[in-house]
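In: based on what follows, work out the 3D shape:
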Amino acid sequence: VHAVNQVCNFKTRSNIDPEAIKKGLNSLLPDDILVRDAGYVPFEFHARYSAKSKVYEYRILNQEDPDVFMRKYLWYIRTPLDLKVIAECLGLLLGRNDFSSFRSSGSGNMDPVRSIMRAELHGTEPGLLRVIIKADGFLRHMVRNIVGTVVEAGKGRISSHGFEKIFESRDRQSAGIKAPPQGLFLMDVQY
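Out: Sure thing, here's the model as predicted:
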């Protein structure tokens, strides 16, 4: 799992300038992590619980040959996918619904009802597909479980009607596989 725009916060009594904190953190972090900005927030702000919505993107390479340089950043699927069926399935997710069919066992007693404002399939170049989902919150592995199930539909193993039945069943066991983690990106958190 990757993050393009992850937000974190902490409370401190230090008077260190936020720009100095940013530079200090970047000098200590590994090369694949970068602090882009630092600043003051209200005392009651919480990076996770103050979020109004989040946007995730899942990347799939759907072509004959893999891309060895991008393999850590996408799910490679050789089998041709029916993009129309995938888009239809994603459209069924819109609105306020119970996402129990796509929750992971680690979700605990968390309320499975979420509001999906956007669920789209984009093809940006030959073979590269992007599933974009925006919601007011997500359950553990929810995006990966959704993507795994819509890919099953795209392979012809599930119809869009079958996907709808899985969604309505509220049963994780009826849904498809969980997509691998390397294709998932947290793109934005909105407050």
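
In: from now on I want contacts and neighbour counts done on CA atoms only, so please keep to that.
Out: Noted.

In: tell me how many other residues crowd residue 39.
Out: 10 (other CA atoms under 10 Å).

In: so it, which state does it fall into?
Out: Under DSSP: H, G, I helix; E, B strand; the rest coil, the three-state class of residue 39 is coil.

In: how far away is residue 117 from residue 138?
Out: To residue 138, residue 117 is 12 Å away according to CA to CA, to the nearest Å.

In: longest helix in the protein, by residue count?
Out: helix 142-154 (DSSP state H).

In: what residues does that helix touch?
Out: Around helix 142-154, the neighbours that count as contacts under CA atoms under 8 Å, 6 or more residues apart in numbering are 56, 58, 81-83, 85-86, 89-90, 99, 102-104, 131, 133, 158-160, 163, 175-181, 184.

In: now for the spatially most central residue of the chain: which residues touch it?
Out: Nearest to the mean C-alpha position of the chain, counting by CA atoms, centre = their mean, stands residue 56 at 3.4 Å. Listed by CA under 8 Å, 6+ apart, the contact partners of residue 56 are 132, 133, 134, 143, 184, 185, 186, 187, 188.

In: give me the element it is part of.
Out: Using DSSP states H and E, residue 56 sits within strand 53-62.

In: tell me the angle of that strand relative to helix 142-154?
Out: 40 degrees (axes from the mean of the first three to the mean of the last three CA atoms, to 10 degrees).

In: count the neighbours of the closest residue to residue 21 other than its chain neighbours for me.
Out: The shortest distance from residue 21 to any non-neighbouring residue, by CA to CA, 6 or more residues apart in numbering, is to residue 38 (7.3 Å). Look at residue 38: counted by other CA under 10 Å, it has 16 neighbours.

In: now swap in the one 3 residues further on and tell me
Out: Summarising burial for residue 41: neighbours were counted as other CA under 10 Å, giving 12.

In: which stretches of the protein form helices?
Out: 18-28, 83-91, 142-154, 160-169.

In: quick one: which of those helices is nearest residue 77?
Out: Closest approach to residue 77 among those is made by helix 142-154 (9.2 Å; CA to CA).

In: if I look at residue 157, how far off is residue 115?
Out: 27 Å.

In: sequence B follows; please return its structure for comparison with A:
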Amino acid sequence: MRHGGKPACRSNFEPRLVVRASRAAAQRNVGRTFPSLIHRRLRLTLGYRGTRYAGWATQSPSRTRGRPTVQATLEAALASAVGHPVRVTAAGRTDAGVHADAQVVSFETSSRIASDGLRRVVQRRLPEDVWIVDAADAAADFDARRSALRRWYRYAICRDSSPPAVWQGRCLVDARPLSLDAMRTAARSLLGRHDFASFVTRPTVTRSTERSVLAADWLEVSPALLLFEICADAYLKKMVRGIVGSLLWVGDGHWTPEEFATALARADRRAAGPNAPAAGLSLVRIEY
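Out: Here you go, the predicted model:
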């Protein structure tokens, strides 16, 4: 029979031809490999105000008591931008309430969005208290944490009862008379490689508490503003806050600089002063 002037049976042979062609193509491809999804490694530098966050690292809601973490907030924004889950690695794991001006993170993505375009897209998905300073493609072996050589922290103390707007929420308000000279003398004992167990919160017995401090000093920016800056290869949990709290004991006369040095040498948390509040601490620079 004919339909529309053409043999009706012709279409019955077309599927067989397709199957034969598919089998032939499959046989030709035996033993060949095909490229998988192309992965890029990117590096982001970001800042954040840590006031409302339960720290950098993602944690269970039962531990954060409903507060967000910076890592989870950033990863959600990145996943929305690139269309797949993202896991980031950070140079420093800041504690609850601690800020950052130049945190560095690395991650992999199969997205082809240019780094600067990705920065703009992700920024639109972040809250106002988290922002991206820079975005760039990185070498395949770059790791924000393992590749870091030195990390700088800064602790700010406002000696006025009303901090300037730029320091609101980012400093410790402390109007007590403090001896800057005594605190600077004590800070010099931090330089070099030491066991910093006296300043760590909840040390673990399986990990070393030795760290190398390359710089540590107090700066009087103005009569109303003191800054403590410290640079080390790595830090222990709440180490900088423990150091600052103990240095403030020197500043107000509770300790001498020599007593601070003795507390450091004892490598025992019970020998040192209290942790300074988180509000004054910021991660300010990572060196590679």
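
In: thinking again about what came up before, in structure 2, what residue corresponds to the residue nearest to the centre of structure 1?
Out: Using TM-score structural alignment as the criterion, residue 56 of structure 1 maps onto residue 153 of structure 2.

In: how about the nearest residue to that match, chain neighbours excluded?
Out: In space, residue 153 of structure 2 is closest to residue 283, 4.6 Å off (CA to CA, 6+ apart).

In: show me what the one you found aligns to in structure 1.
Out: In structure 1, residue 283 of structure 2 lands on residue 186 (TM-score structural alignment).

In: residue contacts, that match?
Out: Taking CA under 8 Å, 6+ apart as the test, what residue 186 of structure 1 contacts is 1, 2, 3, 4, 5, 6, 54, 55, 56, 57.

In: among the contacts of helix 142-154 of structure 1, which ones are buried?
Out: 56, 58, 81, 83, 85-86, 89-90, 99, 102-104, 131, 133, 158-160, 163, 175-181, 184 (16 or more other CA atoms under 10 Å).

In: excluding its backbone neighbours, what's nearest residue 115 of structure 1?
Out: Leaving out its chain neighbours, the residue that sits closest to residue 115 of structure 1 by CA to CA, 6+ apart is residue 96, at 4.1 Å.

In: and if you look at residue 130 of structure 2?
Out: In space, and not counting its chain neighbours, residue 130 of structure 2 is closest to residue 48: 4.3 Å by CA to CA, 6+ apart.

In: got it, and residue 231 of structure 2?
Out: Per CA to CA, 6+ apart, closest to residue 231 of structure 2 is residue 152, 4.4 Å.

In: return the residues in contact with that neighbour.
Out: 229, 230, 231, 232, 283, 284, 285, 286.

In: mind doing that once more with 7 Å?
Out: Contacts for residue 152 of structure 2 (CA atoms under 7 Å, 6 or more residues apart in numbering) come out as 230, 231, 232, 283, 284, 285, 286.

In: the second one -> structure 1?
Out: This points to residue 231 of structure 2. Match for residue 231 of structure 2 (TM-score structural alignment): residue 134.

In: go ahead and confirm its match touches residue 114.
Out: No: the pair residue 134 of structure 1 / residue 114 is not scored as a contact, 10.4 Å apart, by CA atoms under 7 Å.

In: what lines up with residue 79 of structure 1 in structure 2?
Out: Checking TM-score structural alignment: residue 79 of structure 1 goes with residue 176.

In: ok, now how distant is that match from residue 226 of structure 2?
Out: Taking CA to CA, one finds residue 176 of structure 2 at 12 Å from residue 226 of structure 2.

In: now for the equivalent of residue 40 of structure 1 over in structure 2, how many residues are close by?
Out: Matched by TM-score structural alignment, residue 40 of structure 1 corresponds to residue 137 in structure 2. For residue 137 of structure 2, the neighbour count with other CA under 10 Å is 17.

In: now do the SS call for the closest residue to residue 137 of structure 2 other than its chain neighbours.
Out: Excluding the flanking residues, the one nearest residue 137 of structure 2 by CA to CA, 6+ apart is residue 42, at 4.5 Å. Classification of residue 42 of structure 2 using three-state DSSP returns strand.

In: which residues does residue 42 of structure 2 contact?
Out: With CA under 7 Å, 6+ apart, residue 42 of structure 2 has these contacts: 106, 107, 108, 136, 137, 138.

In: with adjacent residues omitted, what lies nearest to the last one?
Out: In other words, residue 138 of structure 2. Using CA to CA, 6+ apart, the closest residue to residue 138 of structure 2 is residue 42 (5.1 Å).

In: equivalent analysis for residue 122 of structure 1, please.
Out: Closest to residue 122 of structure 1 by CA to CA, 6+ apart is residue 130, at 5.0 Å.

In: so that neighbour touches residue 59, yeah?
Out: Yes: if you go by CA under 7 Å, residue 130 of structure 1 and residue 59 touch, sitting 4.7 Å apart.

In: which of the contacts of residue 152 of structure 2 fall in strands?
Out: Judged by DSSP state E, the contacts of residue 152 of structure 2 include 230, 231, 232, 283, 284, 285, 286 as members of strands.

In: return the closest of the residues you listed with respect to residue 74 of structure 2.
Out: Using CA to CA, those come closest to residue 74 of structure 2 at residue 283, 17.0 Å.

In: contacting residues for the residue in structure 1 that residue 273 of structure 2 lines up against?
Out: Using TM-score structural alignment, the equivalent of residue 273 of structure 2 in structure 1 is residue 176. By CA under 7 Å, 6+ apart, the contact set of residue 176 of structure 1 is 145, 148, 149, 152.

In: from residue 130 of structure 2, how far out is the match of residue 40 of structure 1?
Out: 21 Å.

In: next one: residue 160 of structure 2
Out: From residue 160 of structure 2 to residue 130 of structure 2 the distance is 27 Å (CA to CA).

In: quick check: residue 200 of structure 2 vs residue 183 of structure 2, distance?
Out: Residue 200 of structure 2 sits 20 Å away from residue 183 of structure 2, going by CA to CA.
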